[in-house]
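J.: any chance you can model this:
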Amino acid sequence: MSDHDPSQTDAMSQLQAIREQLQLESQNRQEAEKALRISEERLRKIFEHSNDAIFVIDPKRDRVLEANPKAAEMLGYSRDELINSVQVSSIHPEEMEQVRAFGDKVLKQGYGWTNELTCLTKSGYNIPSEISASVILFEGQNCIISLVRDVTERKLAEDKLRRSEARFRTFVENAAEMFFLIDPEGKIEDVNQCTCNTLGYSREELLELSVTDINAELTPQQLWDLKENLTSEQPITIESWHRRKDGTVFPVEVNISRFGSEDYPREIALARDITERKQAQAATARLAEVGELAAMIVHEVRSPLTTVLMGLESCQSLELSERHQMRLNLALEEGERLNKLLNEILQYAREQKLELVDIDLVTFISELKSSIEESPAAKGKFIAIQSSVAEASIRGDRDKLKQVFINLVRNALEAIPEGETVTWGIEVANFPQHIRITIHNGGDPIPEETLHKLGSPFFTTKSEGNGLGVALAKRIVEAHQGELAIYSSAEAGTTAEVVLPQAI
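T.: This next block holds a predicted model:
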């Protein structure tokens, strides 16, 4: 066994260690290169398949150094055209001042974002763009890599939303009802001009108030309970009282609905001043009371009047002097006139209960014409029916409609001299499913100051009239869900117009 030199052994050990170190470094380098290749491949795939256009640009030389397929697709160029022929300034021909400012900002701080630039396509179309950029070392120099997103659809949606909001604001501002937007604490967030005008506040003043400041009835607890019961699907309607800036109050009908997210629920309230409605309801109630009173009075007067008339009629069998006979006849005439007036008052005061049957107005009016022609008012005068329809079916009360048309035609006959004609027309109305009946005469026109009073109870221009004929006719027509109107002028004459719904 030979002796070994210790120094040789140490050298061998060192060589072995160096070899192992080199092998480890080579292995690490290979792994790093592999990881780098994988990373580069991943980045290349991201670059190639990105849904955003990606450009690498050299702002100093006004060049596109690299571009992905999406960039070529978005601008309508081939990739080779973008890199070899297209300049940055040709993509932003009208915006180079903004582009240079944006590029300087990116180079200075390392990154940047803007949505104020557009990109011009090969076909000449400007694409609204959102650009996110950062600094990248490319071919040994600092360049800019930009991710460009086509935001055309977003811009269109935003513009549509702005127009919708503008329309909504216009609608709200011009609405005839008060509008309130209420925050979760019951404070007023927004109002329209009608609210300001109605309550007497400026918009700024109202935005400092809460609901309970203008509602004369709601307490904070009641407001909270009301808000708790609200949903976006089911608005509620309440009647309450609002208080103006001057302290006066007025009745309102308020429609309230939930608005906004669950995290920040708000309410929209539309309030309508119902002062006139309340007054009309009160007037209707008073009229009902008056009607009941009138019916009671008529009943109380008609019974003794009937007895008086019976007594006067029995006196007709007596032999009286001419003077006393004349007074008896006058008393009988006045008694009958009073009895007729009481009957008409009773008819007007009562609720119009209809016995509806199917009626063909063409046949009905033709039959009615024959009986009216036998009346004294028609002596020496003519009635002409003009119908543009073969038949006109409605649902109506024959007796009550007969009363309406006899009254209107008789009035027309009384307005013309002998030898002239009253025209009775039947046609389809201007709005669907309705029939228009007109009764026209060419007599003296009704004065304008008188015309609007026709139909009012006890208003009459006749010396022997009581003013209930047209008023009662109007009530009967309205009970049929129709309308009665009277028009008059020197040129056109006078026309009574009745519009009734057709039978369905």
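J.: every contact and neighbour count from this point should use C-alpha atoms.
T.: Will do.
J.: distance of the spatially most central residue of the chain from Tyr201?
T.: For the chain, the residue nearest the mean C-alpha position is Phe171 (8.4 Å; Cα atoms, centre = their mean). Remark: distance between Phe171 and Tyr201 (Cα to Cα, to the nearest Å) = 20 Å.
J.: ok, now Leu342?
T.: Distance from Leu342 to Tyr201, by Cα to Cα: 54 Å.
J.: one more: Asp444?
T.: Plainly put, Asp444 is 53 Å away from Tyr201 if you go by Cα to Cα.
J.: another one to check against the first:
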Amino acid sequence: MNLIQNLLRVSPEADERRLLQAAAQLVLGFTGLAIVTFVCFQLSVGVVRTGFAFVILISLVSLLGSFTVSCFLSIAAVACLDYFFAPPLFQFGNYVQDDVERIVAFLTTSLVVTALTAKLKRAASALRENRTRWEKAERMAHFGWWERDFTSKHVSLSDEVSRIFGMRPVDLPDWHRRWLDLIHPDDRAKAAEAAIAALNPGGPQYDVEYRVVRADGTVRMVRSQGDVTWDRSGKPLRQFGVLHDITELRQTERDLRVSEARFRTFVDQATDAFFLLDDRSIVLDVNQQACDALGYGRAELIGKHRRDFDAGLDDAAISELKKNLARGAPVTFETVHRRKDGSTFPVEVRVGQFEQGGRRFMCVVRDITERKRTEEALKRSAAYLAEAQRLSHTGTSVFNAHGSLYWSEECYRIWELDVRCGLPDGRRVLERVHPEDRDRVREQIRKDLRQKRERALEFRIVGRDGAIKFIETNSYPLFSAQGDIIEVVATHVDVTERRRAQEQVEKLQQLESDLAHMQRLGIMGELTASLAHEILHPIATARNNARAGMRLLDADPRNIGEVREALACVVRDADHARDIVGRIRDHIRKSHPRKETFDFNEAVSEVIAMVRNTIERNSVLARTSLMEEKAIVCGDRVQLQQVTLNLILNAVEAMASVTEGVRELVVSTEPGEAGGTLVCVRDWGPGIQPDEMERVFEPFYTTKISGIGIGLSICRSIVDAHGGRLWAEACFRGAAFKFTLPPASESSAARGVGEVHVEVLAARTADSQV
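T.: You can find the predicted model right below:
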């Protein structure tokens, strides 16, 4: 039963193997008992000698492993002794006292010998298993042992040590020489000195790291440690040690150090400040941006309490934030930080919690000074826009397929709807439309939406008191990445007074009205062309980045870091467009131009980054060749970047018709005359005809089907205003547009950026008003 239970603990294969082994042992044992019984009976051998032969047989059979089978054989042997050798023969039952004692002695001896044999076999098996496990552990841990006998000059190595050294197990009297030959030449002296020092009484323990060069040329890093056994006279008898292959460990340590250095570099180069706090709000670590933002050194900040630089949160607020963090989600809030000099600035803080030897808080801090200023600007702009709409009787609305999304206050006033009732639906709006115009308006809107086009529509509405108003609407659809309309933006202008005035003077002043209308169209077209051309590129870039962000959100898995980067680019481009509008507004008001000294090489790199999507979409190979030293200029950075951007996009568009060869774009800067800077935008497109070299800079002259011919004219005006010069050159293939910028000291004396061009437009506007 014990045999069966033991066999049940092992695998089915082992179970089958043990059953076969036990069966073989049983068959062999009974066969041997039969043979010994037959021989001894024929030779008339007595109980004692036969029992001794049985003991030898059972001992040999016990080596096969099963103690239970050996016990069965012992009992069977007792039966044989009683039946064949103890009188009376051939029957069981023995009443001779001596024979009984002999049989009992045999049985006892047999069982003891069987138990000892089985125990010895189990011990040997366990020893083999332990040795196998030890060798396996050595291979897994790359850990082996070695021993030197200084009396016999005998060296013993484990298999793993031999494997580490890249050689077969050895027993060499000259091991020390062989050992030194296997060590890297640069490490031999260190290893030999450590070995000699360990053999000096009272010397240091043998512990050294060195490199092993195998026969195949591979190099392994090992650490060897050993203890020396001494005799009474202080003479070394033997030295036993262990050898550990630490190649992967040292490589991991090196990789970890490199990774830590790389991570520290990334963190220090981040534009946001990083603070690592413990549970008591004590600073444990910071990055360089945190030091720069607060005006402290890193050593000064580490150890400070959060309240030493946080002027916006008290302990109660911090306690509440910790409760929110305990729920497991990051927390974002706004506060105020105080610099070393006492000045303060607003920040946005995002806090995450984790465990690392205690509770830790990682705080990512962003300076939102500019954002706050922008918000105040947007609030003022919204107020200005509302006042402008009230003065011009122009309202704005936004709607989609589900209904209205936004109505301005002026829009409510024009349609005479109550703002307190919320956004009006389509039914309420159509109820206000004059019955004679209602079907026409409904059908026109449906048609424009089907054709996905802009529309201009004029119709009548009926007010609360029954008065009729004339409304002029202009709508502009916004499309998704798939080309579907997602929203429609519309303007509503109350043109009642204008219609009435037109009706009154239509016949008397038809010619004068047409002339004035044409003049207004020309002036507005010129102004619109200027403004549209200036802000078209940043808007297009922002749209591309927004679409890229939408694609990243649809990706699986989502890369939130890249989405955040795309949105940041949208904000950057929107700010860029806002700056352009601000520049034009300043020029119209004849305010002072915005001058700054900057590196034009950096400005060029920013422009290349802005149009990277457009360049790649048109399969253009773009490269830069920028001068090694900084190209310092003084002027309006946005305007000069706009010049570069316009030239680059013109070059990309010019190469759209190239079907053979490489579409290549090169933007270069080099020292110009008198310390200035020469900028060149070179394309491999169809080129420019010689008679068009100067005409391309004339206003409204264009060779493009969809062009308006204002871009290069504006570019030349901007460059001229900076005291430079813009021209075109023909190349063997393609064209090159070059412009020069004077040194910062000279360009500071140049006229306002774009001032000449805008003054001409303003003068024309004034003439038309007169």
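J.: quick one: TM-score?
T.: In this superposition the chains share a TM-score of 0.55, using TM-score structural alignment, normalised by the length of the first structure; 346 aligned residues with a Cα RMSD of 5.2 Å.
J.: hang on, the earlier thing: so what does the residue nearest to the centre of the first structure match up with in the second structure?
T.: By TM-score structural alignment, Phe171 of the first structure lines up with Phe266 in the second structure.
J.: what strand or helix carries its match?
T.: Per DSSP states H and E, Phe266 of the second structure falls inside helix 247-269.
J.: please identify the buried residues of that helix?
T.: Going by neighbour count (16 or more other Cα atoms under 10 Å), the buried part of helix 247-269 of the second structure is 247, 267-268.
J.: repeat that for stretch 105-113 of the first structure.
T.: For stretch 105-113 of the first structure, the neighbour count (16+ other Cα under 10 Å) marks 105-107, 111-113 as buried.
J.: tell me which two in those residues are the farthest apart.
T.: The distance between the two most remote of these (Cα to Cα) is 12.3 Å, for Leu107 and Trp113.
J.: longest helix in the first structure, please.
T.: The residue-count maximum for a helix in the first structure (DSSP state H) belongs to helix 6-49.
J.: helices or strands up against that helix?
T.: Counting contacts by 3 or more Cα pairs under 8 Å, 6 or more residues apart in numbering; DSSP states H and E, helix 6-49 of the first structure packs against helix 69-75.
J.: superposed on the second structure, what's the mean shift for the helix it packs on?
T.: Its matched residues in the second structure lie on average 1.3 Å from helix 69-75 of the first structure after superposition (mean Cα distance after the TM-score superposition for the first structure).
J.: where in the second structure does that helix align, residue-wise?
T.: Aligned using TM-score structural alignment, helix 69-75 of the first structure spans residues 159-165 in the second structure.
J.: ditto for stretch 393-405 of the first structure
T.: Alignment of stretch 393-405 of the first structure against the second structure: no match, by TM-score structural alignment.
J.: buried ones in that stretch?
T.: By neighbour count on 16+ other Cα under 10 Å, the buried set for stretch 393-405 of the first structure is 393-398, 400-401, 404-405.
J.: looks to me like Asn474 of the second structure is in a strand.
T.: Yes: assigned with DSSP: H, G, I helix; E, B strand; the rest coil, Asn474 of the second structure falls within a strand.
J.: picking that back up, now the match of helix 69-75 of the first structure: how far from the chain's centre is it?
T.: Computed by Cα atoms, centre = their mean, to the nearest Å, the chain-centroid distance of stretch 159-165 of the second structure equals 42 Å.
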